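Visitor: make a model of this:
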Amino acid sequence: MKRKFLALSAILALMAGAAQAQNKTTFGVRAGVNFQNLTGEDASGDKYNNKLKTGFNVGVNAEIPLADEFFLQPGVLFSTKGAKLEGSGDVKANIGYIEVPVNFLYKADLGQGKLLMGVGPYVGIGVTGKFKGDDGEADIKFTNDAKAADYVGKVPMKRIDAGGNLLFGYEFASKFSVQLNAQLGMLNLAPKFEGEKPEGKTKNTGFGVSVGYRF
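Guide: Next comes the predicted model:
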């Protein structure tokens, strides 16, 4: 009976803690500017010399308290990435992703606001993509295993991207915040070719500045 009472007490305490954490969960919106690139190397092992391309991100997130000053911050963003391609005039790669970042956030009192520092993984799903230049444009075909026909007027690329986030910022007493974030893609976006592993590597990298507001 004593064990059952202790077990029931523990369950009730956990439920009360979860409910309390849920009550303290806050939600926010975020939007900003991206400076993105496609890095890696071609089939010959030569590194790309692409240049940064400006894009944007916009989305929502939640902050779930874990401990004093520590939070779990999942979110959903629409983010545009890509690059200005080397040796190709004005050709730009434009790729739109639905991203799900999950950051472990540290918020410490600083002045009348809070210092923000975070790190965590993200997963992105490519939903739009196009290469545009002076000579025309070509849609990105999202595929994990490309065929020869996929390269006719199109550029094959994997749909799923994933990597790591870093963020540093400040939240004012008014609940507005400014944030500097960086991303390092860890998955090769180059697809297989008719079942063979790709010889080149292409990854998303970049940084950005955003503003947000917590409700």
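Visitor: switch to C-alpha atoms for all contacts and neighbour counts from now on
Guide: OK.
Visitor: please, which helix or strand holds D90?
Guide: Mapping D90 onto the secondary structure by DSSP states H and E places it in no helix or strand at all.
Visitor: can you check the one 3 residues further on too?
Guide: Taking DSSP H and E as the definition, one finds A93 inside strand 92-110.
Visitor: ok, how many other residues are close to G82?
Guide: 29 (other C-alpha atoms under 10 Å).
Visitor: can you show me the helices along the chain?
Guide: If you assign secondary structure with DSSP state H, the helices in the chain sit at 2-24.
Visitor: tell me where it has strands.
Guide: With DSSP state E, the ranges of strands along the chain come out as 26-41, 53-67, 70-84, 92-110, 113-133, 136-142, 145-146, 154-157, 160-171, 176-185, 192-193, 201-214.
Visitor: I have a second one here; can you model it like the first so I can compare?
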Amino acid sequence: MFSKVDDEKETVDMKAGFAAGLAVNAAITENIDIQSGLNFVQKGGKEKDDGYKFTLSLNYVELPVNFVYHFGEKQNSFFVGLGPTLAMGISGKMKAKIEGFGTESEKIKFGNDPDKHDFKRMDVGANILAGYHVSPNLFISAQYNHGFSNLFIDDSDDAKLNNRYWALKVGWLFGN
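Guide: This next block holds a predicted model:
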């Protein structure tokens, strides 16, 4: 997770999260596919300082559309890909622990009204991925997702919050 406040960039430590989904391939040429699907992805971050610990967990439903190039046949071969993503925030939780004051926890509300919501619901980003086909359908891959949307509802000031994540996947492709 990345945040920028008053022209000062701050990278919040990544937090391990869960991801699961389905992927579908559609061949364009012998070596190029469009790969899409629907994923549940936990994004967020954590920050720790003297006497202070902050954790942000954001749950999204994500729709990637990747263009994938296969080096050879789709068995025992490598592949690379990239493409846009559209993610919709569905739930989340913010937790802060301050030494001597205890722990505060709050549910995250997604929307566009700064009086009612904490973060914007929609997150637009891009994927880059690389992997290996164990069989025509079974694959292993690593992926980086870079969110472009400022999650803060009020864009009028210089404060920005963006999602970024790494993922390791073992998956099964349909429509291969």
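Visitor: TM-score for the pair, please.
Guide: TM-score for the superposed chains, counting by TM-score structural alignment, normalised by the length of structure 2: 0.87, backed by 168 aligned residues with a C-alpha RMSD of 2.0 Å.
Visitor: re earlier: after superposition, how close is the strand holding A93 of structure 1 to structure 2?
Guide: Compared with structure 2 after fitting, strand 92-110 of structure 1 has a mean deviation of 0.9 Å; criterion: mean C-alpha distance after the TM-score superposition for structure 1.
Visitor: about what we covered before: export the strands of structure 1 to JSON lines and tack on distance to R3 of structure 1?
Guide: Rendered in JSON lines, the data for the strands of structure 1 read as follows (distance: least, C-alpha to C-alpha, whole Å):
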{"stretch": "strand 26-41", "distance to R3 of structure 1": "37"}
{"stretch": "strand 53-67", "distance to R3 of structure 1": "28"}
{"stretch": "strand 70-84", "distance to R3 of structure 1": "33"}
{"stretch": "strand 92-110", "distance to R3 of structure 1": "36"}
{"stretch": "strand 113-133", "distance to R3 of structure 1": "39"}
{"stretch": "strand 136-142", "distance to R3 of structure 1": "56"}
{"stretch": "strand 145-146", "distance to R3 of structure 1": "57"}
{"stretch": "strand 154-157", "distance to R3 of structure 1": "57"}
{"stretch": "strand 160-171", "distance to R3 of structure 1": "44"}
{"stretch": "strand 176-185", "distance to R3 of structure 1": "48"}
{"stretch": "strand 192-193", "distance to R3 of structure 1": "57"}
{"stretch": "strand 201-214", "distance to R3 of structure 1": "43"}
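Visitor: closest one to L14 of structure 1 among these?
Guide: Evaluated with C-alpha to C-alpha, those place strand 53-67 nearest to L14 of structure 1, the distance being 13.0 Å.
Visitor: could I get the buried residue list for that closest one?
Guide: Within strand 53-67 of structure 1, the residues scored as buried using 16 or more other C-alpha atoms under 10 Å are 53-65.
Visitor: stretch 86-97 of structure 1 too?
Guide: Under the neighbour-count criterion of 16+ other C-alpha under 10 Å, stretch 86-97 of structure 1 has 91-97 buried.
Visitor: turn the residues you listed into a markdown table, including distance to Q112 of structure 1.
Guide: What follows is the buried residues of stretch 86-97 of structure 1, written out as a markdown table (distance: C-alpha to C-alpha, whole Å):
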| residue | distance to Q112 of structure 1 |
| --- | --- |
| V91 | 46 |
| K92 | 43 |
| A93 | 42 |
| N94 | 40 |
| I95 | 39 |
| G96 | 37 |
| Y97 | 35 |
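Visitor: which two in the residues you listed are spaced the farthest apart?
Guide: V91 and Y97 (19.7 Å).
Visitor: need the nearest residue in space to the equivalent of Y165 of structure 2 over in structure 1, chain neighbours excluded.
Guide: Using TM-score structural alignment, the partner of Y165 of structure 2 in structure 1 is G206. The spatial neighbour of G206 of structure 1 that comes closest, neighbours along the chain excluded (C-alpha to C-alpha, 6 or more residues apart in numbering), is Q36 at 4.2 Å.
Visitor: could you check how far that neighbour is from F71 of structure 1?
Guide: Here Q36 of structure 1 is placed at a distance of 27 Å from F71 of structure 1 (C-alpha to C-alpha, to the nearest Å).
Visitor: just K147 of structure 1 next, same as before
Guide: Where F71 of structure 1 is concerned, K147 of structure 1 sits at a distance of 45 Å (C-alpha to C-alpha).
Visitor: what's the answer for N94 of structure 1, then?
Guide: Counting by C-alpha to C-alpha, the gap from N94 of structure 1 to F71 of structure 1 is 33 Å.
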